[in-house]
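> Based on what follows, work out the 3D shape:
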Amino acid sequence: MNLMDIFGYSSEQKFKEDFSTQEKCLMWIADKKWENGFVCRSCGHTNFCKGSQPYSRRCTKCKKSESATANTLFHRCRLPLPQAFSILHQICENPEASTRQIADKTDVRAMTCWSLKNKMHEKYDEGGIDAIFGRNLK
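Next up, the predicted model:
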C-alpha cells in the first residue's frame, strides 16, 4: 500500500500551508471525491447544483444533498479537518510509526490517532484510494 498516493507531499511545510484551514481541506476533499464527476448515490443522476453546506453538491433530479466529507475517510470526523489531515500526513510519511509517536507529534490523544489510522486502513482495504475519497462507491 502506497499511502503517499493520498497526499503526495514530501515537504511538511508545503503540506501545512496547503491544509491550514477547514475550507482548504474541504476544497481538497471535494476535488478528490468528484474528480471524475458527480454521480448521485440515490438516483445515479450526474447533474448537480451547489448544496447548502460549503463544497456540498445537490442532485438536480432527486434533490438529495451530499457533503464533501460524506462516505469518505472524513465522514463524521469530529476533529477539525486540518488536524485530521496532519495526523494522516504523519501516517503516510511513516506508516510504521506507532500511534503514540503520531499523537506526540500532533498533540492529539493516542486513541484518536489509532481510530483515524484504523479507519484509513479499513477504507483502503475496502476499495483502495477510491474508498478513502468516497468516489462513486455504493
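> use CA for all of it now, contacts and neighbours both
OK.
> which ones are touching the residue of the chain most remote from its centre?
Here the chain reaches farthest from its C-alpha mean at residue 61, the gap being 26.4 Å by CA atoms, centre = their mean. Shown in contact with residue 61 (CA atoms under 8 Å, 6 or more residues apart in numbering): 43, 45, 47.
> Work out for me the element the second one sits within.
Pointing back at residue 45 there. Using DSSP states H and E, residue 45 sits within no helix or strand.
> quick one: secondary structure of the nearest residue to it once chain neighbours are set aside?
In space, and not counting its chain neighbours, residue 45 is closest to residue 39: 5.7 Å by CA to CA, 6 or more residues apart in numbering. At residue 39 the chain is in coil, as set by DSSP: H, G, I helix; E, B strand; the rest coil.
> And residue 39, how close does it get to residue 59?
8 Å (CA to CA, to the nearest Å).
> Around residue 54, how many other residues sit close by?
For residue 54, the count of nearby residues is 13 (other CA atoms under 10 Å).
> now the other sequence, so there's something to compare against:
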Amino acid sequence: MESFKGESIIDFFNTFKTDLDCLEYLASIKWKGDFRCSKCNHTKFTIRKLNFARDCNLCHHVESPTANTIFHKVKFGTRKAFGIVFEMSATTKSLSSSQMAKRYSISRPTAWLFMHKVRSAMHSSELNPVVGTVYVDEFVYGGKENLKQGRSNNTKKKKIVAAVELDEKGGVKRAYFKRIDDYSSDELGKIFQSHISPEAKIKTDKWTGYKPLKKQYNIEQIKSNTSDFFQINTIIHQVKAWLRSTYSWMHEQNIEKYLDEYSYRLNRSIHKQSIFNNLIIKMMNQNHIGLQKIKISI
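This is a model prediction of the structure:
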C-alpha cells in the first residue's frame, strides 16, 4: 500500500474510508521487510483478509497489525485513531482532548490517553544533536502573567528551557524544550545533554547558571535584549500562545509531552507532505503504552 502524502483532510478520509483500510496500511508498514513469527521464527504465513493479520504456517500463531505497537488495544476504531494522528501531525495547531473527543465521538479520557500515546512517539530520539548555531533561553508558563523582568521563581509557574537552532540564513531550523525545576546549571544542562553537541556554537544570556557548562560546551554569553535573540523569543511567544489557545490546563509533569508535540510539527514543517506517514511508522516501532505508564492521572 502506498504511503499517504498530503495535508488535505478530504484526501485523507478518501484514502482511509474504513478501519480495514487503516489495518492494511499498518500491515504494509509492520511487515515491509520479511515476516518472522514472534513465537517460532518461521517465515511462511497466510494473510487473514478479515484484519490483515499474519497466521504463521508452522505454529499458527496469529499476529495482528496493531500487536505490540501503540495502536494495540485501540477500542474506538483504527480509522478514528488515524484521524487523531493526522490532526496532531499535519495540522498547524492540533486540538485539545475535549475537542478531539467531540470531533470523533469518543470520551474525553479516551482521547486524552490516546493523544498522550501519540505524543510519546513524537518525543525526539535525541540521536541528532544540534551542531550549528543554537540559542538557549528559559521561560515560564502558567499562572498569572506579569511584566516584571528577570527569572520568575513563582512555584505556580512551569519553568522551561528552550534551544532553537538557526539555519545559514538565520531562520529557525529546529527547536527543543525541557521542563526544569530551577535555573541551576544542572537543570539547564538537561537540554544540552539531550539535544546539543559540544561542537555547536551556543549563545545564551548572561545568567550565571550557564557558566559551569562552558567547560564542556562552546557558549557565548551576550545580553538577551539584543536582536540576536529575536528568533528564539518569537518561538517562545508562539509556543506559549499555542498552549494557552489550545489547552485550558495541564499537569506540570505532562507539559514536556505537549512541548514534544509542538517540536515534532515545527521541526518537520518543511516535510508536511510525509509527516503523517513518518509518525505512523514511529508509532508502529514503539511498544504498547498503557495508562499506568502515562503516570499522571486524567
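> what's the TM-score here?
TM-score for the superposed chains, counting by TM-score structural alignment, normalised by the length of structure 1: 0.75, backed by 130 aligned residues with a CA RMSD of 2.9 Å.
> of residue 39 and residue 59 of structure 1, who's got more company?
residue 59 (23 against 18).
> distance of that one from residue 24 of structure 1?
Distance of residue 59 of structure 1 to residue 24 of structure 1, computed by CA to CA: 23 Å.
> Next: residue 97 of structure 1.
Computed with CA to CA, the distance linking residue 97 of structure 1 and residue 24 of structure 1 is 27 Å.
> Which one of the two is surrounded by more residues?
Shown here are residue 97 of structure 1 and residue 24; by other CA under 10 Å, residue 24 has more neighbours (15 against 12).
> didn't the more buried one look like it was pressed against residue 18?
Yes - with contact defined as CA atoms under 8 Å, residue 24 of structure 1 counts as touching residue 18 (6.9 Å).
> Between residue 39 and residue 59 of structure 1, which contacts overlap?
Common neighbours of residue 39 of structure 1 and residue 59 (CA under 8 Å, 6+ apart) are 45-47.
> against structure 1, where does the helix or strand hosting residue 257 of structure 2 fall?
Here residue 257 of structure 2 sits within helix 255-267, counting by DSSP H and E. For helix 255-267 of structure 2, there is no aligned range in structure 1, judged by TM-score structural alignment.
> Over to stretch 163-182 of structure 2?
Residue span in structure 1 matched to stretch 163-182 of structure 2, by TM-score structural alignment: none.
> closest to residue 13 of structure 1 among the contacts of residue 61 of structure 1?
residue 47 (37.5 Å; CA to CA).
> Let me see the contact set for the closest one.
Contacts of residue 47 of structure 1 by CA under 8 Å, 6+ apart are 38-39, 59-61.
> measure residue 135 of structure 2 to residue 259 of structure 2 for me?
17 Å.
> For residue 179 of structure 2, which residues are in contact?
Going by CA under 8 Å, 6+ apart, the list of residues near residue 179 of structure 2 reads 158-161, 255-256.
> Make JSON lines out of the contacts of residue 47 of structure 1 and add distance to residue 5 of structure 1.
JSON lines is the format used below for these (distance: CA to CA, whole Å):
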{"residue": "38", "distance to residue 5 of structure 1": "22"}
{"residue": "39", "distance to residue 5 of structure 1": "23"}
{"residue": "59", "distance to residue 5 of structure 1": "29"}
{"residue": "60", "distance to residue 5 of structure 1": "33"}
{"residue": "61", "distance to residue 5 of structure 1": "34"}
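> so which of those residues comes closest to residue 86 of structure 1?
residue 38 (27.1 Å).
> got the angle between the strand or helix carrying residue 162 of structure 2 and helix 255-267?
Residue 162 of structure 2 belongs to strand 158-166 when assigned by DSSP H and E. Between strand 158-166 of structure 2 and helix 255-267, the angle comes out at 20 degrees (axes from the mean of the first three to the mean of the last three CA atoms, to 10 degrees).
> just how off-centre is strand 158-166 of structure 2 within its chain?
15 Å (CA atoms, centre = their mean, to the nearest Å).
> What distance do you get for residue 36 of structure 1 to residue 65 of structure 1?
With CA to CA as the criterion, residue 36 of structure 1 and residue 65 of structure 1 are 18 Å apart.
> do residue 6 of structure 1 as well
Residue 6 of structure 1 sits at a distance of 25 Å from residue 65 of structure 1 (criterion: CA to CA).
> just residue 34 of structure 1 next, same as before
Counting by CA to CA - residue 34 of structure 1 and residue 65 of structure 1 are separated by 14 Å.
> Name all residues that make contact with the aligned residue in structure 1 for residue 31 of structure 2.
Applying TM-score structural alignment, one finds that residue 31 of structure 2 aligns to residue 34 in structure 1. For residue 34 of structure 1, the contact set (CA under 8 Å, 6+ apart) comprises residue 135.
> What are the buried residues along stretch 104-114 of structure 1?
Within stretch 104-114 of structure 1, the residues that count as buried by 16 or more other CA atoms under 10 Å are 106, 108, 110, 113-114.
> which residues of the stretch 1-150 of structure 2 fall in strands?
Taking DSSP state E, counting those that start in this stretch, the strands of the stretch 1-150 of structure 2 run over residues 45-48, 53-56, 62-63, 133-141.
> Go ahead and report the secondary structure state at the closest residue to residue 259 of structure 2 other than its chain neighbours.
Nearest non-adjacent residue to residue 259 of structure 2, counting by CA to CA, 6+ apart: residue 177, 6.4 Å away. What three-state DSSP gives for residue 177 of structure 2 is strand.
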